[in-house]
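1. Predicted model and sequence below, questions to follow.
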Amino acid sequence: MNEHSTPTTNPSRAVRLETFGGPEVLELQEIPAPQAGAGQIRVRVTAAGLNPMDWFMTSDAETGARFGFSLPIGFGTDYAGVVDQIGDGVTEFAVGDRVFGGALSRAIADFVVVEVAGTIAVGGQAHHTPDGIDDNTAAVLTIAGCTAAAALAVVDLGPGDTVLMGGAGGGVGVFAVQLARLAGARVIGTGSPTSADFLRSLGAEPVTYGDGLADRVRDLAPDGITAAIDLHGSETAQVARELGVADSRITTIAGQIDGITPANGANAVPGTLEEIARLVATNDLRVPIAAAFPVEQVRAAVELQAGRHVQGKVVIEL
């Protein structure tokens, strides 16, 4: 680290897993504070956003191995905070800068070290937080924002499109609905009956998921739909096929269906997060925060998020 770094705080806290499993295995532990090396910055994390991938990746040993994890391991990927230490050679950031980004399965901690030239999966990444965006909001932009943008890119939405969006009120859905509307598309969003008003507030026309979905969509869009984004499983994608949508204009983020290209946030084009942050800062994109928990209540927060019925995003505050 260089002379502009602040003194090390030691020990520090981090949410860790000593064994793979559900929310019950999450522990808030004291660990040595990480130090920024060359080409790295250390961020004092103030807020971390939860995503389904967080608990899915660490749910069992087989899944963890697919992501290259070995125990013990941290938890959470989205974060926001303030740079408090910079390594040699870093010119893009300074101590005191507000930043947000992603660091795979290690973000819910007092400090996270990220590579200035890294990626979310390898080394972590950081972006400057624009004025006008609070840390709780910045902390939920990375995974959901990139995934939503990647999904829209797969189906290439534009004016004149009518898109059926499954799971439209979830963490990715709140971004995908609004980005689709900004692209000029009409959005029909699936959800439970109790989510109808929330979906309307995002700009979607609500439709109840489950048996009979195809008929309900026909009633809403007698001229047909032109694209589909399934943010939950495979029901929406299968219904879109039934309604005559070409596979090239259907995408999923959770379900795998032969012939349909899945969307991956890692494939979002460069500049995606900066553009999403700009839209949030100018109030053109609204980010609903469903709940915020202190880090000591991380298990309860993950249980809520894992229920998959949260309208918006869940935040951990540090």
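-> In hand now; what should we look at?
2. From now on I want contacts and neighbour counts done on CA atoms only, so please keep to that.
-> Noted.
3. now Phe175, what's its secondary structure?
-> What DSSP: H, G, I helix; E, B strand; the rest coil gives for Phe175 is helix.
4. For it, the count of nearby residues, please.
-> 26 (other Cα atoms under 10 Å).
5. ditto for Ser201
-> 12.
6. Whichever strand or helix holds it - contacts with which helices or strands?
-> Assigned by DSSP states H and E, Ser201 falls within helix 196-202. Secondary-structure packing of helix 196-202 (3 or more Cα pairs under 8 Å, 6 or more residues apart in numbering; DSSP states H and E): helix 173-182, strand 205-208.
7. let's see 10 Å
-> helix 173-182, strand 186-191, strand 205-208 (3 or more Cα pairs under 10 Å, 6 or more residues apart in numbering; DSSP states H and E).
8. ok and the longest one relative to strand 186-191, angle-wise?
-> In this structure, helix 173-182 runs at an angle of 160 degrees to strand 186-191, with axes from the mean of the first three to the mean of the last three Cα atoms, to 10 degrees as the basis.
9. Can you point out the buried residues in helix 173-182?
-> 173-182 (16 or more other Cα atoms under 10 Å).
10. Show me what it is packed against.
-> Going by 3+ Cα pairs under 10 Å, 6+ apart, helix 173-182 lies up against helix 142-155, strand 162-166, strand 186-191, helix 196-202, strand 227-230, helix 272-281.
11. Let's verify Pro270: helix, strand, or coil?
-> Assignment for Pro270 (three-state DSSP): coil.
12. Next up, a structure to set beside the first:
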Amino acid sequence: MLRGARVVATGSASSAAELRALGATPVTYGDGLVERVRAAAAATGPVTVAVDTVGTDEALDTSVALVADRTRVATIAGFARGAELGVRLLGSGPGADPGTQVRDAARAQLVELAGDGSIAVHVARTYPLESAADAHRDSRAGHAGGKLVLLP
């Protein structure tokens, strides 16, 4: 619970143990998601920030249903739906903020937190640079279980 944040993370039932190990309260996605997230967050108050990394209508609709201030909802994947809903678009999609300032501001802090063991990056698989196409195929298949890393 870095900086006092409490994280409620959505995922499949099979990912619950991993999400819990990362310090999040796991909630299974699917019908009734808004109610399940609201119930999971009830002990600490309302949901005040949402970050969508999937881009589904369910994720974005749930985010805007739970977070009163849409400027505190961001997506890195659902650019068309996010634009319709008036949430922050981050990344390289149409109309998105590339996040340069956010990354620049966070980089030193993240390096420090990784260095002191406060956060860890799970590497699912490494690839030699000449296998970049394989890494890309694996990333497009989804659910890699961690970061895919290209090595020189």
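-> Thanks, I have it. This structure is a prediction, so every number in the text was calculated from the model and none was measured.
13. care to give me the TM-score?
-> Overlay of the two chains. TM-score (TM-score structural alignment, normalised by the length of structure 2): 0.78; 138 aligned residues with a Cα RMSD of 2.1 Å.
14. among the helices and strands packed on helix 173-182 of structure 1, which is nearest Phe56 of structure 1?
-> helix 142-155 (14.0 Å; Cα to Cα).
15. Tell me how many other residues crowd the closest residue to Gly11 of structure 2 other than its chain neighbours.
-> Take Gly11 of structure 2 and drop its neighbours on the chain: the residue closest to it by Cα to Cα, 6 or more residues apart in numbering is Thr28, 5.1 Å away. Neighbour count for Thr28 of structure 2, taken as other Cα under 10 Å: 17.
16. Tell me the counterpart of Thr28 of structure 2 in structure 1.
-> For Thr28 of structure 2, the aligned residue in structure 1 is Thr208 (criterion: TM-score structural alignment).
17. if I look at the most centrally placed residue in structure 2, how far off is Ala133 of structure 2?
-> In structure 2, the residue lying closest to the centroid (Cα atoms, centre = their mean) is Thr53, at 4.3 Å. Separation of Thr53 of structure 2 from Ala133 of structure 2 (Cα to Cα, to the nearest Å): 22 Å.
18. host element of Ala301 of structure 1?
-> Using DSSP H and E, Ala301 of structure 1 sits within helix 298-306.
19. Trace that helix over to structure 2 and give me the residue numbers.
-> So helix 298-306 of structure 1 sits over residues 132-140 in structure 2, by TM-score structural alignment.
20. For the matching stretch, give me the average deviation versus structure 1.
-> With mean Cα distance after the TM-score superposition for structure 1, stretch 132-140 of structure 2 departs from structure 1 by a mean of 1.9 Å once superposed.
21. Could I get the buried residue list for that stretch?
-> 132, 135.
22. Residues touching that stretch, excluding its own?
-> 125-129, 141, 144, 146-151 (Cα atoms under 10 Å, 6 or more residues apart in numbering).
23. and the helices and strands packed on helix 196-202 of structure 1 as CSV, adding distance to Gly64 of structure 1?
-> Formatted as CSV, these follow (distance: least, Cα to Cα, whole Å):
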stretch, distance to Gly64 of structure 1
helix 173-182, 26
strand 186-191, 30
strand 205-208, 34
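24. just so I know, which of those lies nearest Ala263 of structure 1?
-> Of these, the one closest to Ala263 of structure 1 (Cα to Cα) turns out to be helix 173-182, at 12.0 Å.
25. For burial, what's the neighbour tally of the closest residue to Val314 of structure 1 other than its chain neighbours?
-> Sequence neighbours aside, Ala291 is the residue nearest to Val314 of structure 1 in space, at 5.0 Å (criterion: Cα to Cα, 6+ apart). Counted with other Cα under 10 Å, residues neighbouring Ala291 of structure 1 total 15.
26. Check which helices and strands the helix or strand where Ala291 of structure 1 lies sits against.
-> Secondary structure from DSSP H and E places Ala291 of structure 1 in strand 289-294. Here strand 289-294 of structure 1 touches strand 40-49, helix 135-138, helix 298-306, strand 313-317, going by 3+ Cα pairs under 10 Å, 6+ apart.
27. Return the set of buried residues in that strand.
-> Going by 16+ other Cα under 10 Å, strand 289-294 of structure 1 has these buried residues: 289, 292-293.
28. Distance to Ile250 of structure 1 added to those, as TSV?
-> Shown next, in TSV, are the buried residues of strand 289-294 of structure 1 (distance: Cα to Cα, whole Å):
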residue	distance to Ile250 of structure 1
Ile289	28
Ala292	33
Phe293	35
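29. And those, which is closest to Arg13 of structure 1?
-> For the buried residues of strand 289-294 of structure 1, the nearest to Arg13 of structure 1 is Phe293 (15.7 Å; Cα to Cα).
30. if I look at the nearest residue to the closest one once chain neighbours are set aside, how far off is Ala148 of structure 1?
-> Spatial nearest neighbour of Phe293 of structure 1, excluding adjacent residues (Cα to Cα, 6+ apart): Ile316 at 5.0 Å. Here Ile316 of structure 1 is placed at a distance of 22 Å from Ala148 of structure 1 (Cα to Cα).
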